[in-house]
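> one predicted model, sequence on top.
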Amino acid sequence: MPQLPTSSDREYRYNYNQDSSFSTLRNVLTTKLAAVSDIIQQARTWYLEQSTIKQILLGGALVVIGVISVLMVIFHIHIIRFLIYLSDEWHNLKYGSLIIFALVFMVGFPPLIGFSALSFLTGMIYGCPQGWPLIASASVLGSTCSFIVYRYVLHNQAVKLMNHNDTFRAFAEILGEGNSLFLLILIRLCPLPYSLSNGALAAIPELPLLTYFLATLITSPKILIHLFVGSKLKQIGDDKSSGGTKIVDIISIVITGTAATLAAYLIYAKMQQKLASYHSRGIAADDVMVFGNFEDDLELGSNEIELNSADFDADNFIIEDDDNEDDPNQQGNGNNVKKDNGVQTSEEIL
């Protein structure tokens, strides 16, 4: 007899769901920590494989980076004030916007870096969204020109860039099948290296230039996040701003940066799921090509010809109908004539 759910059942389901959520979170954290540990181990192994001179140079570079990071934390107020001074002087330059355009255009070509820094600087100089037309046009034009150069002039370098990164290689496989504008838009929204993605995507021969241009143009509003953070950094360093305003600006920067990062990695995770689904379908298709589709064979059972053992004699010849047996041309002088696919054989009746 069916029973209505009791309070104990609801409490059990609540505790079960809560435990399941905690276990899922714990599994995710464990996986991430294992991945970080694996990366550290690979880096350590690679470092030990280098020569002594390279090990010394790499160690010195790490020390310099660490010192710079510590100095930036200690003197961040002075750094922000210097950037504010630089942005004001840059804004007064006659060809300041042209210099920004040229720099953003150039960093679209791999292996150059600095797109994010230039975006923050543009936000400090021109504000948000006033600086968006300048940096968006430079970004779209630079990315498109980089795509053209690496597609038709430096194609071998583009292939090396694509094969150097497993993510780029996986995206190349899925884009080579569909040429979908939507998929390329998702890829452009993923947290991938700016200039390297321009060169790596150029190695996909099935990717049209128009599709790449449209995807870059459609995703250009994401630069507004960099402009917003840059403009807020300038307001934080302004001595005229009150303490409450600075706190609000800091909170807005943290919220904006966190939301943008979370959204980018969610898109990246969705793309990874799509890639996994794509590869699983590819493996299933290969199995069908090798072993056949047994489900289709079962579905065709109603259309197949059923063979009965009663239709054959002892010599495995098909027994003809009575009309053929009564034909006088197929009988003669004690011989019983049998036909199998147009070939006549006779057996003497004992």
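Okay, I see it.

> when you work out contacts or count neighbours from here on, use the C-alpha atoms and nothing else.
Fine.

> helices of the stretch 51-200 of the chain, start to end?
52-74, 76-92, 96-106, 115-126, 132-152, 155-164, 166-178, 181-189, 194-201 (DSSP state H, counting those that start in this stretch).

> list the contacts of the fifth one.
Outside of helix 132-152, the residues within contact range by CA atoms under 8 Å, 6 or more residues apart in numbering are 97, 100-102, 104-109, 119, 122, 157-158, 195, 198-199, 201-203, 209, 212-213, 216-217, 220-221, 223-224, 227.

> show me the contacts for the residue most central in space within the chain.
The centroid of the chain falls nearest to residue 271 when counting by CA atoms, centre = their mean (4.2 Å). By CA under 8 Å, 6+ apart, residue 271 lies in contact with 186, 187.

> swap in 7 Å and give it another go.
By CA atoms under 7 Å, 6 or more residues apart in numbering, no residues touch residue 271.

> same question for the one 3 residues further on.
Remark: with contacts taken as CA under 7 Å, 6+ apart, residue 274 is in contact with nothing.

> quick check: which element contains it?
Counting by DSSP states H and E, the element that carries residue 274 is helix 243-291.

> and here's the other structure:
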Amino acid sequence: MATDQESSNSRIEQLFLIPKRLGKFALGRYQRLGTFGKVLLFLWFLVNVLLVTAIIVITPSSIFQFLYDESVKLSHARFGFLILASLILLVSCPPLIGHTTLVTICGFAYGWKIGFLIGAISSIVGSATVFLLLRFLFSSRLRRWSRKNEKFMALESVVRDKGLPLIILIRVSPFPPWVYSNSLFASIESVALWQFVIATTFVFPKILLHAFIGSRMAALSDGGQRHEMDTSTKILNGCLVGGGIVIAILASWLVYTLVQKHIRKLEGVPTCCG
């Protein structure tokens, strides 16, 4: 009994030491940064402080009401969905980012059903377009670069041997992110377009989840809808939004962990990928 108690106390002490260790690690990383890196970090911190200040001054309710009003205008526009579709196609091109945000906006503006359709179809078309553009316009450059990189050549060899199952595993993993995943597969000659498209369809559950989160956020953003909701409905919608975000984070972490665990078992996979 005493041993179990000591073991429990030791675990608690270890938990309390985590913040201290993280603080030391962060301070050490900061001290190793050059002048340019420290300036960038300061600017990043300043932008975030200004952003939080602006949110407090303007008030979150006013900001979300503005976003809701604009999304209603977008959804009622004749070709509003094409604007979102075009933006999703655009952010599928490296080095741009924002795919998840735009899919959430699809759900915010059009509801989770139509929002999912817009996000899913646009994601397929956008990623396939980028795949083809990189493959045919920059194939020689990508080939020259890959031949100089031993780790990349090892990854390409394993993907060629394992085929579609491994392509799907890497595609559903949150790392590399969406836009860089498009670039990665375009640069691997052994990956065919049909394999890439099929693997991309396995990202649909994630797109559906973000579209659903967007639709619940819209319901809470409009003052009129909020006033008509009773307290329990507001709490339910808030829990759905928060729960959806938590599920998305946990699912991404779980998928990434499982993918990395599986990839490490494959022979010839470079350490950067496993």
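All right, it came through fine. All figures in this text were calculated on a predicted structure; none of them were measured in a lab.

> hang on, the earlier thing: closest to residue 32 of the first structure out of the helices of the stretch 51-200 of the first structure?
helix 166-178 (17.2 Å; CA to CA).

> residues making contact with the closest one?
Taking CA under 7 Å, 6+ apart as the rule, helix 166-178 of the first structure contacts 162, 163, 200, 204, 206, 207, 275.

> can I have the buried ones of those residues as a PyMOL selection?
Remark: buried members of the contacts of helix 166-178 of the first structure, expressed as a PyMOL selection using 16 or more other CA atoms under 10 Å:
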select buried, resi 162+163+200+204+207+275
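
> just to revisit the earlier point, which among the contacts of helix 132-152 of the first structure end up buried?
97, 100-101, 104-109, 119, 122, 157-158, 195, 198-199, 201-203, 212-213, 216-217, 220, 223-224, 227.

> residue 103 of the second structure maps to what in the first structure?
In the first structure, the residue matched to residue 103 of the second structure (TM-score structural alignment) is residue 119.

> hang on, that match packs against residue 225?
No: applying CA atoms under 7 Å as the test, residue 119 of the first structure and residue 225 come out as separate, 9.0 Å apart.

> name the helix or strand for residue 190 of the second structure, please.
For residue 190 of the second structure, there is no host helix or strand (DSSP H and E).

> give me the aligned partner of it over in the first structure.
Residue 190 of the second structure maps onto residue 206 in the first structure, by TM-score structural alignment.

> now its match, nearest residue through space, not along the chain?
Nearest residue to residue 206 of the first structure in three dimensions, chain neighbours excluded: residue 176, at 5.4 Å (CA to CA, 6 or more residues apart in numbering).

> ok, the one you found to residue 183 of the first structure distance?
Separation of residue 176 of the first structure from residue 183 of the first structure (CA to CA, to the nearest Å) stands at 11 Å.

> neighbour-wise, which of the two wins?
residue 183 (17 against 14; other CA atoms under 10 Å).

> so who does the alignment partner in the second structure of the more buried one touch?
Aligning on TM-score structural alignment places residue 183 of the first structure opposite residue 166 in the second structure. Contact analysis of residue 166 of the second structure by CA under 7 Å, 6+ apart lists residue 159.

> roughly how far apart are residue 166 of the second structure and residue 129 of the second structure?
From residue 166 of the second structure to residue 129 of the second structure the distance is 22 Å (CA to CA).

> what's the answer for residue 59 of the second structure, then?
For residue 59 of the second structure, the distance to residue 129 of the second structure (CA to CA) stands at 40 Å.

> got a markdown table for the helices of the stretch 51-200 of the first structure, with distance to residue 263 of the first structure too?
Output for those, formatted as a markdown table (distance: least, CA to CA, whole Å):
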| stretch | distance to residue 263 of the first structure |
| --- | --- |
| helix 52-74 | 27 |
| helix 76-92 | 27 |
| helix 96-106 | 24 |
| helix 115-126 | 17 |
| helix 132-152 | 20 |
| helix 155-164 | 24 |
| helix 166-178 | 18 |
| helix 181-189 | 9 |
| helix 194-201 | 17 |
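
> closest to residue 12 of the first structure out of those?
helix 181-189 (40.4 Å).

> tilt between that closest one and helix 243-291?
130 degrees (axes from the mean of the first three to the mean of the last three CA atoms, to 10 degrees).

> can you find the partner of residue 209 of the second structure in the first structure?
So, by TM-score structural alignment, residue 209 of the second structure is matched to residue 225.

> what about its match, helix or strand, and which?
helix 223-237.

> any idea how far the equivalent of residue 128 of the second structure over in the first structure lies from residue 173 of the first structure?
Per TM-score structural alignment, the equivalent position to residue 128 of the second structure in the first structure is residue 144. Look at residue 144 of the first structure and residue 173 of the first structure: by CA to CA, they are 21 Å apart.
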